[in-house]
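K.L.:
Please find the sequence and the predicted model below.
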Amino acid sequence: MKKFIDREMFLGTQNDLLTLILDNITSRKKTSYYALNPDCMLKYWKDEEYRKIINNNENIVYVDGMGIIFSQKILNLPVAKERIATTDLFPALMEEIDKRQEEIRIFLLGGKGDTVKKVAKTFSERYPGVQIVGFHHGYFDKNLESKKIIELVNQTKADILFVGFGNPVQEKWVNAHQKEIESLSIITCGGLFDYYSNNVKRAPLLMQKVGFEWLYRLSQEPFRLSRRYIFGNFSYLLKIASFKFTK
């Protein structure tokens, strides 16, 4: 790879993205939304299938990682106005829909066990104007059961489908089934459901703002996340250095 990324990224604010999502639903424009952070970029540079999905300009790609913003500044690239964490985008979208009292139907797909059920209950109670019309865990056989799950989603006539399988499995699954899924907006969300079911705690706000949320996550699950955050961050820095100092 000779370039940081082979496409333009969404560089607006979270409010800008919320407006875009809701406007696309109003205009019946089918769109998938993918977040990128440094771990995603490492996969982007190595995984050709994932790279093609991200490079597809019919999809919206936004910045969910301070490491991306730091890299944009170092490499003199257009810089995102702010980091848009999907974990913040989710409740903000719910709040906006609740405030507008719009008939927008939402389906939550992902997590394990009853994790997603807890999230659906919590947000239905918090935002009574939001229609969470269905949910299903993400631990199904993607080869054998996807058709059944998509039929379930389509039966609910969901306008927005959140898919949380982890990256890049979720993006590849959405790409493979995009034509079959009738939802207008598909938003991949990684481990979001774990946060809002209290399976995982988020970092304090200050650590989020200065780009050290990864360190807080590492302190919670050092054995599981050490490869991603220690070796991954080092590999990411080396890659950015190669872009900076290689013509």
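P.N.:
Done, it's in.

K.L.:
make it CA atoms for all contacts and neighbour counts henceforth
P.N.:
Will do.

K.L.:
Which strand or helix spans Tyr33?
P.N.:
strand 31-36 (DSSP states H and E).

K.L.:
what helices or strands is that strand leaning on?
P.N.:
Packing partners of strand 31-36 (3 or more C-alpha pairs under 8 Å, 6 or more residues apart in numbering; DSSP states H and E): strand 60-63, strand 185-188.

K.L.:
can you redo these as JSON lines with distance to His136?
P.N.:
Formatted as JSON lines, the helices and strands packed on strand 31-36 follow (distance: least, C-alpha to C-alpha, whole Å):
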{"stretch": "strand 60-63", "distance to His136": "25"}
{"stretch": "strand 185-188", "distance to His136": "14"}
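
K.L.:
Of those, which stretch is the most buried?
P.N.:
Stretch with highest mean neighbour count among these: strand 185-188 (a mean of 25; mean count of other C-alpha atoms under 10 Å).

K.L.:
Sort out which residues of the very next helix or strand once past that strand are buried, please.
P.N.:
As assigned by DSSP H and E, the chain's next helix or strand after strand 185-188 is helix 192-196. For helix 192-196, the neighbour count (16 or more other C-alpha atoms under 10 Å) marks Leu192, Phe193, Asp194, Tyr196 as buried.

K.L.:
what comes up buried for whatever helix or strand comes next after helix 192-196?
P.N.:
With elements assigned by DSSP H and E, the helix or strand that comes after helix 192-196 is helix 205-209. Using 16+ other C-alpha under 10 Å as the test for burial, helix 205-209 gives Gln208.

K.L.:
Likewise for stretch 35-50?
P.N.:
Neighbour-count burial for stretch 35-50, counted by 16+ other C-alpha under 10 Å, picks out Ala35, Leu36, Asn37, Pro38, Asp39, Cys40, Met41, Tyr44, Trp45, Tyr50.

K.L.:
Below is an additional structure, to be compared with the one above:
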Amino acid sequence: MAIVGGYVAKRDYSSALDSLIAMEPEVIANAHDSYKIFFFDQLARCYDSDRQSRKAIDIWHSIYDGKNISVNTLAHWAHAYYHINELDSAYMLIQQANKLPRNNTDEALCRNVEYDILEKMGRKAELARVDSLRNIAAGNTMKERKLEESSLALNLKYDSATRNARIEAAEARNRTNIAIFIAMLLAISGVAAYIFMNKRNQLLKLEHENDILKIKTMQDNLFKSDCRNKDMSARISELFHTRFNLIDALAATYFECKR
């Protein structure tokens, strides 16, 4: 339907009609009832715009007989009767539309169709009144469009400001998160460094204590070794002294025997 809308916007009603006709079998087979009504309403409008107003009227009869009809559809339906010069039917439908509540856009559409019908019917006395009403409706429609454009501009401005505020807030959150991450990283690094230095100091202290213990052990061993050496020296000295005395005694005995 978006493609059809594009054709209608370009007033290429023939292409729009071809697209709708190509879609018709699938819509009939698969679409729900409310969409079918919408689809065939659009198909009827394209038939009318393509100067096939009788087909359009037949479609509207098939989908709307005995059902509520929108003001917009009644105006287009009346215009289709206008195109085939069935002016009484056209006037009846446009009067039916004029009795229903409607917005300024539909009011302008109805008054334009009514003006065309009355002009073709030759009822010139009523044209001035309808022309005045359609000018008022056109003015109101223009005001609505300007208001909508102004509202749209304000909404766009608000959306832009909101988007910028969101971006700034997101950037602020990112900066805060980065700062928190860096602070946490520094804290973790500081704790890790403290633990490392504390562990290193403990290891150095333990190593120092082990070195002191080794030194004391070596000192004790040296002391014991020195004591053993002194004892050995004393024993050797005593042994030499004993041997010397023995030799001296033997020598004395020997010389006495010589005499």
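P.N.:
Cool, got the structure. As the structure is a prediction and not an experimental result, all values here were calculated from the model.

K.L.:
Please state their TM-score.
P.N.:
TM-score of the superposed chains, computed with TM-score structural alignment, normalised by the length of the first structure, equals 0.31; 111 aligned residues with a C-alpha RMSD of 5.1 Å.

K.L.:
Let's see which of the buried residues of stretch 35-50 of the first structure end up in strands.
P.N.:
Residues of those located in strands (DSSP state E): Ala35, Leu36.

K.L.:
quick one: which of the buried residues of stretch 35-50 of the first structure is nearest Val163 of the first structure?
P.N.:
Ala35 (12.0 Å; C-alpha to C-alpha).

K.L.:
wouldn't the closest one be in contact with Val63 here?
P.N.:
Yes - at 5.8 Å, Ala35 of the first structure counts as touching Val63 under the criterion of C-alpha atoms under 8 Å.

K.L.:
for the helix or strand hosting His208 of the second structure, packing partners?
P.N.:
Here His208 of the second structure, judged by DSSP H and E, is contained in helix 127-258. The helices and strands touching helix 127-258 of the second structure, judged by 3+ C-alpha pairs under 8 Å, 6+ apart, are helix 104-121.

K.L.:
which helices and strands sit right next to the helix it packs on?
P.N.:
Helix 104-121 of the second structure packs on helix 71-83, helix 87-98, helix 127-258, going by 3+ C-alpha pairs under 8 Å, 6+ apart.

K.L.:
Mind listing what's buried along the shortest one?
P.N.:
Which is helix 87-98 of the second structure. Neighbour-count burial for helix 87-98 of the second structure, with 16+ other C-alpha under 10 Å as criterion, is recorded at Leu87, Ser89, Ala90, Tyr91, Leu93, Ile94, Gln95, Ala97, Asn98.

K.L.:
just to revisit the earlier point, among the helices and strands packed on strand 31-36 of the first structure, which comes closest to Asp16 of the first structure?
P.N.:
Asp16 of the first structure lies closest, by C-alpha to C-alpha, to one member of those: strand 60-63, at 11.1 Å.

K.L.:
Which strands or helices does the closest one pack on?
P.N.:
Going by 3+ C-alpha pairs under 8 Å, 6+ apart, strand 60-63 of the first structure lies up against strand 31-36.

K.L.:
Leu108 of the first structure belongs to a strand, doesn't it?
P.N.:
Yes - applying DSSP: H, G, I helix; E, B strand; the rest coil, one finds Leu108 of the first structure inside a strand.

K.L.:
which ones are touching it?
P.N.:
Leu108 of the first structure makes contact with Val116, Ala120, Ile132, Gly134, Phe135, His136, Leu161, Phe162, Val163, according to C-alpha atoms under 8 Å, 6 or more residues apart in numbering.

K.L.:
Closest one of the buried residues of stretch 35-50 of the first structure to Asp98 of the first structure?
P.N.:
When those are ranked by distance to Asp98 of the first structure (C-alpha to C-alpha), Ala35 comes first, at 23.6 Å.

K.L.:
separation between the closest one and Pro91 of the first structure?
P.N.:
According to C-alpha to C-alpha, to the nearest Å, Ala35 of the first structure stands 16 Å off from Pro91 of the first structure.

K.L.:
Then Lys73 of the first structure?
P.N.:
29 Å.

K.L.:
same deal with Tyr216 of the first structure?
P.N.:
According to C-alpha to C-alpha, Tyr216 of the first structure and Pro91 of the first structure sit 21 Å apart.

K.L.:
Please apply the same query to Ile21 of the first structure.
P.N.:
For Ile21 of the first structure, the distance to Pro91 of the first structure - C-alpha to C-alpha - is 14 Å.

K.L.:
which one of these two has more residues nearby?
P.N.:
Ile21 (23 against 15; other C-alpha atoms under 10 Å).

K.L.:
helix/strand/coil for the more buried one?
P.N.:
What three-state DSSP gives for Ile21 of the first structure is helix.

K.L.:
what residues are up against the nearest residue in space to it that is not next to it in sequence?
P.N.:
Distances taken as C-alpha to C-alpha, 6 or more residues apart in numbering place Ser185 nearest to Ile21 of the first structure, at 7.1 Å, with adjacent residues excluded. Residues in contact with Ser185 of the first structure (C-alpha under 8 Å, 6+ apart) are Ile21, Asn24, Ile25, Lys30, Thr31, Ser32, Tyr33, Asp159, Ile160, Leu161.

K.L.:
How about Ser89 of the second structure?
P.N.:
So Ser89 of the second structure contacts Ala78, Tyr81 (C-alpha under 8 Å, 6+ apart).

K.L.:
now it: how far from Lys230 of the second structure?
P.N.:
Distance from Ser89 of the second structure to Lys230 of the second structure, by C-alpha to C-alpha: 148 Å.

K.L.:
go on, Leu93 of the second structure?
P.N.:
143 Å.

K.L.:
ditto for Ile28 of the second structure
P.N.:
Distance from Ile28 of the second structure to Lys230 of the second structure, by C-alpha to C-alpha: 126 Å.

K.L.:
swap in Ser53 of the second structure?
P.N.:
Applying C-alpha to C-alpha, the value for Ser53 of the second structure to Lys230 of the second structure is 141 Å.

K.L.:
The two: which is more packed in?
P.N.:
Higher neighbour count among Ser53 of the second structure and Lys230: Ser53, with 22 against 12, using other C-alpha under 10 Å.
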